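K.L.:
Need a 3D model of the following:
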Amino acid sequence: APKTIEDVAMTTPNPDGQSPHLDGGLIMSIEEILDFHITPKQITNRWARVSFHVQDNGLHSYRVPVVTGEKQDDLAGSLTYLFDENEKLQRIDFLGFTHDPSTLIEVMKREHRMTKRPSHVQALYIKSQNKLPVSALRIIASEIISTSAPADPLEVRLELNRLHLGATLSDSFRALLKADKQGEQI
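P.N.:
Alright, predicted model coming up:
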């Protein structure tokens, strides 16, 4: 019987449209799931459990559970893909946990040109366009205490927006950054 998350993912065929996996199956790299070329069909083919919502702003979202593995730098949480009326991916949100954010940080710096910003939180990386933040990675010490892990998990909040004229962070992420600046908890 499979013993680890990775074993279970390996025993389920990679998503091929015939066999969606509960947590997206075997994920080889973070970039694989943080890609603006992903389509709604790829999401429903890959994940067995997808929560669909229509947003007030005209976007529609697909939320899925994700576990990238069991190593310290792996991620566990929920991933939300937001599409416009033309099925073009506009925003990717991740809310979850990791024990070691270094791989995610490196991907954000390399692939999304985020830069570290001064902050009261553990780590804050932002991509700006026309001096306005358009994507952000926020890492804080988690309130969850793990008895089995050598270190407590860190809470990760990531928002990636497709770069276009007028692209901006969501209201909720901007409110979070504002509260961080004022030293509050949301």
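
K.L.:
Please make it C-alpha for all contacts and neighbour counts, starting now.
P.N.:
Fine.

K.L.:
And the host helix or strand of Leu177, what's buried?
P.N.:
Assigned by DSSP states H and E, Leu177 belongs to helix 171-181. Within helix 171-181, the residues that count as buried by 16 or more other CA atoms under 10 Å are 173, 176-177, 180.

K.L.:
let's see this one next to it:
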Amino acid sequence: MGDNEQKPQEQPKPPPPTPVLNQVILAVIGLLLVLSPIVVLSGSGSLAAVLAKILSGEPVLTSLGMGNGSDQKTVSPQEVEEALPPLVDMSEIFRFDISPDWVVSRFPRVTTGLAILNFQGYRVPLVTGTAEDDLVGTVTYYFDASRQVRRIVFEGTTGNPNRLLAFLATYYGFVYRPTNNPAVYLYVVPEEGSRGETHSYLWIRPRGVLTSSDPQHRFDLSLVLERPDR
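P.N.:
As a prediction, this is how the structure comes out:
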């Protein structure tokens, strides 16, 4: 190479991640938790581990395995807690004496525009607790033109459905109905003169893979509650 020839200039290295990126990633995690808890929380042992690291004060990028934590802002437990849905009890959720205003005031994030037939839907994230028999998922309330709840739909998971079954049997009269599939369980509200048809029902499906580290996600639940006529 001649003296007059110039060596190609080396490309500058990209700057390290800024602390603002931590806040962006945290916001994305919180948004996913609120908007789609079924997708994020079902089988989410890794996500739970990430949140545990964040709660201990570890930087977000480090918790996600994307950095060594140098020059990064730590996230407070309060910031993580604010991104999670509020804890609620089953008796507070599965009821028909509520209004759209109650739903909006009770939950920090509500998805609307879920109209079916003549009903308007309001969907909220649901977490009843951290025990095996607690529920994780979403609840959708369908209101009619008079702003009365006509239908409640829950989609989610649990580690033990017995507490939910006891609640539904006590307050709504759910009973077990045998099916041709031994892998699923069906509970319904018997309706007189309906020729076997039911409107309120609960499907329970055991998951294909069960892990001891994820005790709240052993059964998939699909619940539909129709407003009692009485």
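
K.L.:
follow-up on the earlier one: which two of the buried residues of helix 171-181 of structure 1 have the greatest separation?
P.N.:
Farthest-apart pair in these is Phe173 and Asp180; separation 10.5 Å (CA to CA).

K.L.:
and of the buried residues of helix 171-181 of structure 1, the nearest to His164 of structure 1?
P.N.:
Nearest member of these to His164 of structure 1, counting by CA to CA, is Phe173, at 18.3 Å.

K.L.:
all helices for structure 2, in order.
P.N.:
Applying DSSP state H to structure 2 gives helices spanning 19-35, 37-41, 45-55, 60-63, 77-83, 90-93, 100-106, 162-172.

K.L.:
okay, the longest one sits on what stretch of structure 1?
P.N.:
It stands for helix 19-35 of structure 2. Applying TM-score structural alignment, one finds that helix 19-35 of structure 2 aligns to no residue range of structure 1.

K.L.:
next one: the fourth one
P.N.:
Under TM-score structural alignment, helix 60-63 of structure 2 corresponds to no residues of structure 1.

K.L.:
Packing partners of that helix?
P.N.:
helix 19-35, helix 45-55 (3 or more CA pairs under 8 Å, 6 or more residues apart in numbering; DSSP states H and E).

K.L.:
try the longest one
P.N.:
The criterion is 3+ CA pairs under 8 Å, 6+ apart, and the helices and strands that helix 19-35 of structure 2 contacts are helix 37-41, helix 60-63, helix 77-83.

K.L.:
which one of those lies closest to Met90 of structure 2?
P.N.:
Closest of the helices and strands packed on helix 19-35 of structure 2 to Met90 of structure 2 is helix 37-41, at 17.1 Å (criterion: CA to CA).
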